[in-house]
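**Student:** Predicted model and sequence follow; I will ask about them next.
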Amino acid sequence: MIDSPGVLLTVVAFMLVIGPLVFVHELGHYLAGRWFGIKADAFSIGFGREIWGHTDKRGTRWKLGWMPLGGYVKFAGDMNPAGQPSADWLALPPEERARTFQAKPLWQRAIVVAAGPVTNFLIAILILAGFALAYGESRTPATVGTVVEGSAAARIGLTTGDRIVSLGGRSMDTFDDMVRYVKIRAGEQIAVDFRRGDDEMSRVATIGTVVERDRFGNEYRVGLLGIGPSEPVRATVGLMRAPVVAVDRTGDIVQMMVETLGQVISGRRSVKELGGPLSIARVSGEQMAMGADAFVFLIALVSINLGFINLLPVPVLDGGHLMFYAIEAVRRRPVEPEVQEWAFRGGLAAILALMLLVTFNDLGAFGLWKNLAGLIG
């Protein structure tokens, strides 16, 4: 185990992860708005009291808030959570009103809202494409090379040379596909379809559970089938292939996020595994201590997380706005302001409750509750 990265390095690493990613997210909104001729009143990184600010020649106030856990772009005309025109908006001169958010067609507003999460995905794809160029692409076949004695694979009779066709009904092209599938399914029963010579065979296996400990003492519960790869194969990736590899890898990560979120919702995975800003800060410091590659990969992973979370159909998030725009497109008229207002209040309450939960989990991961229990005891 190596020493903890320390508070200073952790804070610096967290700022270097969250700050730029929030900036590019909001920049996506801002640039899309500029493209459609929408005036931006404010561009803020962080919330709360302004600690620095500058107003440019277009009248946009660029500023930093004292709480660096997010940001926003305030477009002219975007005056209330429901996005409905107000009396002040209606009183604007026609040429000024034409530059407001609400004056734009539905499809343009939808693009402006979607541009933030899309930018996060593009940043991640760019980073992962760089990794593909630098390190190539794993093409190790989904073939059993070794079998761990007493493992789930051994119990169902897998042997060296068996070719795994599918796990749980999902086709497996490479060994990495199997690792990603099994890793998040500790203790679950799955169908294992494989080919032995010319014979097609199928078994039901209960994925094993192993607790891994990293160099910083963090423990992770992961699934283990108990097989090793055959001869590793790593292919060189060219400039044209790199974006394809990056998009595929991004899709794999998003799929894992969707599946783990479904496991939490269904109760198959504990809500205690959810982490928040404090967990991101801790991991940021640890990854920076491990080197540039690990830290840059974390930036890509967090960027995908930001894009994915913001596209969830929860009012107050970008996905919530897009949901209402989709409903408006189908109905040919906006959802009633009262409905939107209550939906946004409910969405805000849900987000705040989630933040409270993950902060509680984070403090527990740092040992606060155990320490308090020890003091009380």
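**Tutor:** Yes, it's here. Numbers count the residues shown, from 1 in each chain.

**Student:** For the rest of this, base every contact and every neighbour count on C-alpha atoms.
**Tutor:** Fine.

**Student:** what about stretch 18-32, distance to the chain center?
**Tutor:** Centroid separation between stretch 18-32 and its chain, computed with Cα atoms, centre = their mean, to the nearest Å, is 15 Å.

**Student:** what's in contact with that stretch?
**Tutor:** Identification of contacts with stretch 18-32 by Cα atoms under 8 Å, 6 or more residues apart in numbering yields 40, 43, 45, 68-73, 111-120, 299, 303.

**Student:** Counting only helices, which of these make the cut?
**Tutor:** Of the contacts of stretch 18-32, the ones assigned to helices by DSSP state H are 111-120, 299, 303.

**Student:** Please enumerate the strands of the stretch 101-250 of the chain.
**Tutor:** 137-138, 144-147, 163-167, 170-171, 189-196, 199-206, 208-213, 219-224, 227-229, 234-235 (DSSP state E, counting those that start in this stretch).

**Student:** Take this one as well and set it beside the first:
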Amino acid sequence: MIDTPGVPLTLLAFVGVIGPLVFIHEMGHYLAGRWFGVKAEAFSIGFGNEVAGWTDARGTRWKLGWLPLGGYVRFAGDMTPASQPTAEWLALPAEERARTFQAKPVWQRAIIVAAGPFVNFLAAILILAGFAHFYGARTAPPVVGDVVQRSPAAVAGLKAGDRLIALEGRAMESFADIAQFAMLRPAETVSVTYERGGTRGSTTLAIGVVTEKDRFGNAYRIGRIGIASPPAEYQPVSLLEAPLVGARQVGDIVRGTLDTLGQIITGRRSVDELGGPIRIAKVSGEQMSLGWPAFIGLIALVSINLGFINLLPVPMLDGGHLLFYAIEAVRRRPVSIAVQEWAFRGGMAAILALMILVTFNDLGAFGLWRGIAGLIG
């Protein structure tokens, strides 16, 4: 029987994931802007018409929009999609213009823009550091504990006790590295460097494919090589060590995200696996129904992905702004407004196309297209 968390819990969980993460992302921009003396005209959680809000003593309008799928901070002087000054900006009094975004040097603008994704990564590090401190860290060396008969590892000639040094040239520092590497590469053939009895050897291994379903009926196509872990230990993690453990885990997740993105771009992984807000809502409800540790772990994962996506060099995203600032720093002058306007229009078109694709995928994950095909048939 498939467990379903229900629509009310799903909506509550979705707001509980997206709302705080968007808030801290935008708060990163806001605080960095205040640090450099930039006036914030508006701080919005959600897009569209204002549902509720207030104006603080600094003149910032804090508000909630009716569409809770993001947010923004609008700084004084940030008057065009390309964040370029206009005649309106030039007409401002000198004292007021000095407090605008565009009056700041490029390095300060870059820090303000980068602060949003940075805070998302920092939040994930703190969450994972908390898990490491309170639950300890599971450690196991990259050693083959046992080999499943007729498995890909057995066919490749691996034996119990072999220490895997590298897979496809990537160093393996723990058994978890092996499991993650294989999981993300179903049906791929990779090179293996191992150590047996003090002697190094190499072989090739065709990673197997396994389709697993969770209690909610979600199917996952993952890679397996057919080896068991050696005995693992849970080691306590001190408060000083915990942030380092959290940062290392965030780095591993980002590397896995890059691997997955590369596989989608090269066609080794289907674009059907891309998901959007609807799928995030579905997973949020499922994880909340499993308990607070699972739900908080999901928040950390979504925070990492939010930070990562925003750093992609796509106009309209933070990474697109940072790309133009880098060019400005090298050229000693900004890219022309016309070029930036066209780039940002292209970025907007790309983002809209991606949103349509992931929404199509999300509805398919809910079985909508199968249901329509059944009705037509």
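**Tutor:** Alright, I've got the coordinates. Not measured: the values here are computed from a predicted model.

**Student:** List buried residues within the contacts of stretch 18-32 of structure 1.
**Tutor:** Neighbour-count burial (16 or more other Cα atoms under 10 Å) is assigned, among those, to 40, 43, 45, 68, 70-73, 111-120, 299, 303.

**Student:** what two of the ones in helices among the contacts of stretch 18-32 of structure 1 have the greatest distance between them?
**Tutor:** Ile111 and Ile299 (24.4 Å; Cα to Cα).

**Student:** quick revisit: which one of the ones in helices among the contacts of stretch 18-32 of structure 1 is nearest to Met1 of structure 1?
**Tutor:** Nearest member of these to Met1 of structure 1, counting by Cα to Cα, is Ile299, at 23.6 Å.

**Student:** doesn't Phe14 make contact with the closest one?
**Tutor:** No. Applying Cα atoms under 8 Å, one finds Ile299 of structure 1 not in contact with Phe14, separated by 10.0 Å.

**Student:** out of the strands of the stretch 101-250 of structure 1, which comes closest to Val316 of structure 1?
**Tutor:** Going by Cα to Cα, the one of the strands of the stretch 101-250 of structure 1 nearest Val316 of structure 1 is strand 219-224, 32.2 Å.

**Student:** that older thread, redo the ones in helices among the contacts of stretch 18-32 of structure 1 as TSV? Include distance to Asp56 of structure 1.
**Tutor:** Shown next, in TSV, are those (distance: Cα to Cα, whole Å):
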residue	distance to Asp56 of structure 1
Ile111	24
Val112	21
Val113	23
Ala114	25
Ala115	22
Gly116	22
Pro117	25
Val118	26
Thr119	23
Asn120	25
Ile299	30
Ser303	28
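
**Student:** Check the secondary structure at the most centrally placed residue in structure 1 for me.
**Tutor:** Nearest to the geometric centre of structure 1 sits Asn305, at 1.1 Å (Cα atoms, centre = their mean). Secondary structure state of Asn305 of structure 1, per DSSP: H, G, I helix; E, B strand; the rest coil, is helix.

**Student:** Now check it against structure 2: what is it aligned to?
**Tutor:** Matched by TM-score structural alignment, Asn305 of structure 1 corresponds to Asn305 in structure 2.

**Student:** In contact with its match, which residues?
**Tutor:** Val254.

**Student:** The closest residue in space to Gln108 of structure 2 that isn't next to it in sequence and Lys104 of structure 2, how far apart?
**Tutor:** In space, and not counting its chain neighbours, Gln108 of structure 2 is closest to Phe36: 7.2 Å by Cα to Cα, 6 or more residues apart in numbering. Taking Cα to Cα, to the nearest Å as the measure, Phe36 of structure 2 falls 8 Å from Lys104 of structure 2.

**Student:** what do you get for Ala123 of structure 2?
**Tutor:** 27 Å.

**Student:** Compare neighbour counts for these two and give me the winner.
**Tutor:** It is Ala123, of Ala123 of structure 2 and Lys104, that has more neighbours when counted by other Cα atoms under 10 Å, with 20 against 17.

**Student:** That one reaches Ala300, doesn't it?
**Tutor:** Yes. Ala123 of structure 2 is within contact range of Ala300, at 7.1 Å (criterion: Cα under 8 Å).

**Student:** List the buried residues for stretch 35-51 of structure 1?
**Tutor:** Buried-residue list, stretch 35-51 of structure 1, by 16+ other Cα under 10 Å: 36, 38-47.

**Student:** One more: stretch 157-174 of structure 1?
**Tutor:** 158-159, 161-167, 172-174.

**Student:** first to last residue in it, what's the distance?
**Tutor:** So stretch 157-174 of structure 1: terminal residues 21 Å apart, Cα to Cα.

**Student:** Superposed on structure 1, what's the mean shift for stretch 242-249 of structure 2?
**Tutor:** Following the fit onto structure 1, the mean deviation recorded for stretch 242-249 of structure 2 is 0.5 Å by mean Cα distance after the TM-score superposition for structure 1.

**Student:** Over in structure 1, find the residue span that stretch aligns onto.
**Tutor:** So stretch 242-249 of structure 2 sits over residues 242-249 in structure 1, by TM-score structural alignment.
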